[in-house]
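Engineer: The amino acid sequence is not available; the structure is as follows:
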């Protein structure tokens, strides 16, 4: 998934222990929630939860505070992973249900066991900050907050930019907040796959395969590869280009090993 819609349920109040139809729960409303997230609708209608759905275990009876947790007994905040670019708008339906037993499948719930439901439609930008809300009706109150965050390795306003840090043959970089690569020290290039050679290393005569290195091409030597290698066997001569043997004063011959007369 490229982004995740997160819903944090915080507090639910049903002080009279009543169902939406006005009947009391016996002996109390054992409350769980069903969440439906879908595309924006000006008028919410029943139908597929196009962005996903999730249910909670029983979180309490009648009125209770909901703690953050991530275990086998439940998860809060609730997570709805999205396999598409976040469109910036949504519709959300939060339903509170009563169940007399532990089987929370929809087909096993009595049709008249709905406690309450709230519907939210609007826009929401990707970000770390939670958007808090509280909904009240005649019988119940729900306090909650929600947000959309990018999944690991996804960035940008709609979580559409993929960037995964790496340090291998294909690149050496971390990811900036906008998802663009930021080269690790010693590397450069569009994909941070070009090493930065030792400072002063001759551009033509030297090269490197890792940072701060200076390997000499044939015919050159020295720490910065700026010294030519004279002809093999050159005794009393120098060079300005590789394999040359320019004799010092007073010497001659192919290898500058013959004293001048």
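Structural biologist: Yes, it's here. In this text the structure is predicted, and so the values were computed from the model without any measurement.
Engineer: going forward, measure contacts and count neighbours with C-alpha atoms only.
Structural biologist: Fine.
Engineer: those strands in the stretch 1-150 of the chain, which residues are they?
Structural biologist: In the stretch 1-150 of the chain, the segments counted as strands under DSSP state E, counting those that start in this stretch are 3-13, 30-38, 52-55, 60-61, 64-65, 69-71, 74-76, 78-82, 89-98, 114-123, 131-136, 141-150.
Engineer: can the ones you listed go into TSV with extra columns for distance to residue 260 and mean neighbour count?
Structural biologist: What follows is those, written out as TSV (distance: least, C-alpha to C-alpha, whole Å; neighbours: other C-alpha atoms under 10 Å):
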stretch	distance to residue 260	mean neighbour count
strand 3-13	83	20
strand 30-38	96	21
strand 52-55	94	17
strand 60-61	107	17
strand 64-65	104	14
strand 69-71	91	10
strand 74-76	94	16
strand 78-82	86	19
strand 89-98	92	21
strand 114-123	93	17
strand 131-136	93	13
strand 141-150	80	20
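Engineer: Need these in a markdown table (columns: distance to residue 224).
Structural biologist: Output for these, formatted as a markdown table (distance: least, C-alpha to C-alpha, whole Å):
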| stretch | distance to residue 224 |
| --- | --- |
| strand 3-13 | 49 |
| strand 30-38 | 63 |
| strand 52-55 | 61 |
| strand 60-61 | 73 |
| strand 64-65 | 69 |
| strand 69-71 | 57 |
| strand 74-76 | 60 |
| strand 78-82 | 53 |
| strand 89-98 | 59 |
| strand 114-123 | 59 |
| strand 131-136 | 58 |
| strand 141-150 | 46 |
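Engineer: what sits against the residue lying closest to residue 132 once chain neighbours are set aside?
Structural biologist: Leaving aside its chain neighbours, residue 132 sits nearest to residue 145 (4.1 Å; criterion: C-alpha to C-alpha, 6 or more residues apart in numbering). Residues near residue 145 by C-alpha atoms under 8 Å, 6 or more residues apart in numbering: 7-10, 130-133.
Engineer: about what we covered before: minimum distance to residue 208: which of the strands of the stretch 1-150 of the chain has it?
Structural biologist: strand 141-150 (37.7 Å; C-alpha to C-alpha).
Engineer: can you state the direction angle for the closest one and strand 78-82?
Structural biologist: Angle, strand 141-150 to strand 78-82, by axes from the mean of the first three to the mean of the last three C-alpha atoms, to 10 degrees: 40 degrees.
Engineer: one more structure, for comparison:
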């Protein structure tokens, strides 16, 4: 079965009525609106009815799935005029006229009837229109452009402009892609120019509501352990290391632990001191006892000194 594919969407359509002309001031069957047949000196009092439908649809003026426009008399005794613009300006109708389509195919179909607004003459039909207008809606109203269209009937012609654009949160050539940026328990994402979801940092999945395990990339080094969190990770460093990923080694020599001229060498989680000949200990804090080797002879007493001894 052939036909149009309808999808849920939200498209704003604007119709701007520009101008109208009935050069002969005749009705649909060739008679005069107000005057003697064959000498239509008086102009028509034009009022309009428009039925909005989908392109290629029924010609029935009662089939108006997109709505209808009942425009009262715009000007009396005038068959060549420009429509006024503004709220309620065109026969009680806003011009431009704006409506929303919840389904969109490839445009709209305008079916129109023009009558002479003259109760004494039975409101004769002046003309009728059936015209398909094809367009692709823009992303926003500021990006949309007007398309000029001339609709010609048997006696008259009508100039209008049409434009369409997606409403807020809708994207795509048919405004059928919905995307509303959010950062809550439902999802964490922004929207691309086509309406695709772009997950915020730390999130993944179709709705961007699955926490990314940042530990899977092994960010922690030097033997550190990794703990995953919401959009973050925490490294517990091994002794001797520090930093976000434990990539930095602690310099235990920075506090000058070696005493008495000792030289400090940094090692992982510690240090070593190279002492001078006169000192010992892990920090060179102990004076070497030169008397321990009993250097004094003949019953002399040994007195330990810094870097030596003295007999007495």
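Structural biologist: The structure has been received and is ready for your questions. Everything quoted here is computed from the prediction, not taken from an experiment.
Engineer: what TM-score comes out when they're superposed?
Structural biologist: The TM-score (TM-score structural alignment, normalised by the length of the first structure) is 0.62; 226 aligned residues with a C-alpha RMSD of 4.5 Å.
Engineer: if we can go back for a sec, any idea which of the contacts of residue 145 of the first structure is closest to residue 88 of the first structure?
Structural biologist: Closest approach between these and residue 88 of the first structure, by C-alpha to C-alpha: residue 131, at 14.0 Å.
Engineer: Distance-wise, check the aligned partner of residue 7 of the first structure in the second structure relative to residue 243 of the second structure.
Structural biologist: Using TM-score structural alignment, the partner of residue 7 of the first structure in the second structure is residue 15. The gap separating residue 15 of the second structure from residue 243 of the second structure is 63 Å, by C-alpha to C-alpha, to the nearest Å.
Engineer: repeat for residue 44 of the second structure
Structural biologist: Residue 44 of the second structure is 86 Å from residue 243 of the second structure, where distance means C-alpha to C-alpha.
Engineer: Who has more neighbours out of these two?
Structural biologist: Taking other C-alpha atoms under 10 Å, residue 44 of the second structure and residue 243 do not tie; residue 44 has more neighbours (29 against 13).
Engineer: OK, contacts around the more buried one?
Structural biologist: Going by C-alpha under 8 Å, 6+ apart, residue 44 of the second structure touches 25-26, 33-34, 76-79, 116-117.
Engineer: Output those residues as JSON lines; include the columns distance to residue 179 of the second structure.
Structural biologist: Formatted as JSON lines, the contacts of residue 44 of the second structure follow (distance: C-alpha to C-alpha, whole Å):
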{"residue": "25", "distance to residue 179 of the second structure": "52"}
{"residue": "26", "distance to residue 179 of the second structure": "52"}
{"residue": "33", "distance to residue 179 of the second structure": "53"}
{"residue": "34", "distance to residue 179 of the second structure": "56"}
{"residue": "76", "distance to residue 179 of the second structure": "49"}
{"residue": "77", "distance to residue 179 of the second structure": "51"}
{"residue": "78", "distance to residue 179 of the second structure": "48"}
{"residue": "79", "distance to residue 179 of the second structure": "47"}
{"residue": "116", "distance to residue 179 of the second structure": "48"}
{"residue": "117", "distance to residue 179 of the second structure": "47"}
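Engineer: residue contacts, the residue nearest to residue 139 of the first structure when sequence neighbours are not counted?
Structural biologist: Nearest residue to residue 139 of the first structure, sequence neighbours excluded (C-alpha to C-alpha, 6+ apart): residue 14, at 6.2 Å. Under the criterion of C-alpha under 8 Å, 6+ apart, the neighbours of residue 14 of the first structure are 62-63, 139-141.
Engineer: between the residues you listed, which is nearest residue 89 of the first structure?
Structural biologist: Nearest to residue 89 of the first structure among those is residue 141, at 24.5 Å by C-alpha to C-alpha.
Engineer: The closest one pairs with which position in the second structure?
Structural biologist: By TM-score structural alignment, residue 141 of the first structure lines up with residue 157.
Engineer: my guess is that match meets residue 21, correct?
Structural biologist: Yes: with contacts counted by C-alpha atoms under 8 Å, residue 157 of the second structure reaches residue 21, the gap being 5.6 Å.
Engineer: distance of residue 44 of the first structure from residue 118 of the first structure?
Structural biologist: Separation of residue 44 of the first structure from residue 118 of the first structure (C-alpha to C-alpha): 11 Å.
Engineer: I meant residue 217 of the first structure, not that one.
Structural biologist: For residue 217 of the first structure, the distance to residue 118 of the first structure equals 73 Å [C-alpha to C-alpha].
Engineer: Ok, residue 27 of the first structure next?
Structural biologist: Counting by C-alpha to C-alpha, the separation of residue 27 of the first structure from residue 118 of the first structure is 25 Å.
Engineer: Same question for residue 179 of the first structure.
Structural biologist: 36 Å.
Engineer: again, but for residue 53 of the first structure
Structural biologist: In terms of C-alpha to C-alpha, residue 53 of the first structure sits 15 Å off from residue 118 of the first structure.
Engineer: Then residue 21 of the first structure?
Structural biologist: As judged by C-alpha to C-alpha, residue 21 of the first structure and residue 118 of the first structure stand 15 Å apart.
Engineer: Pull the number of nearby residues for the spatially closest residue to residue 112 of the first structure that is not a sequence neighbour.
Structural biologist: Take residue 112 of the first structure and drop its neighbours on the chain: the residue closest to it by C-alpha to C-alpha, 6+ apart is residue 21, 7.2 Å away. Residue 21 of the first structure is flanked by 11 other residues according to other C-alpha under 10 Å.
Engineer: Pull the contacting residues for residue 21 of the first structure.
Structural biologist: Residues counted as contacts of residue 21 of the first structure (C-alpha under 8 Å, 6+ apart) are 112, 114-115.
Engineer: tell me the contacts of residue 191 of the second structure?
Structural biologist: By C-alpha under 8 Å, 6+ apart, the neighbours of residue 191 of the second structure are 179-181, 197-198.
Engineer: Based on its surroundings, how many neighbours for the residue mapped onto residue 146 of the second structure from the first structure?
Structural biologist: Using TM-score structural alignment, the partner of residue 146 of the second structure in the first structure is residue 130. Neighbours of residue 130 of the first structure under the rule other C-alpha under 10 Å: 15.
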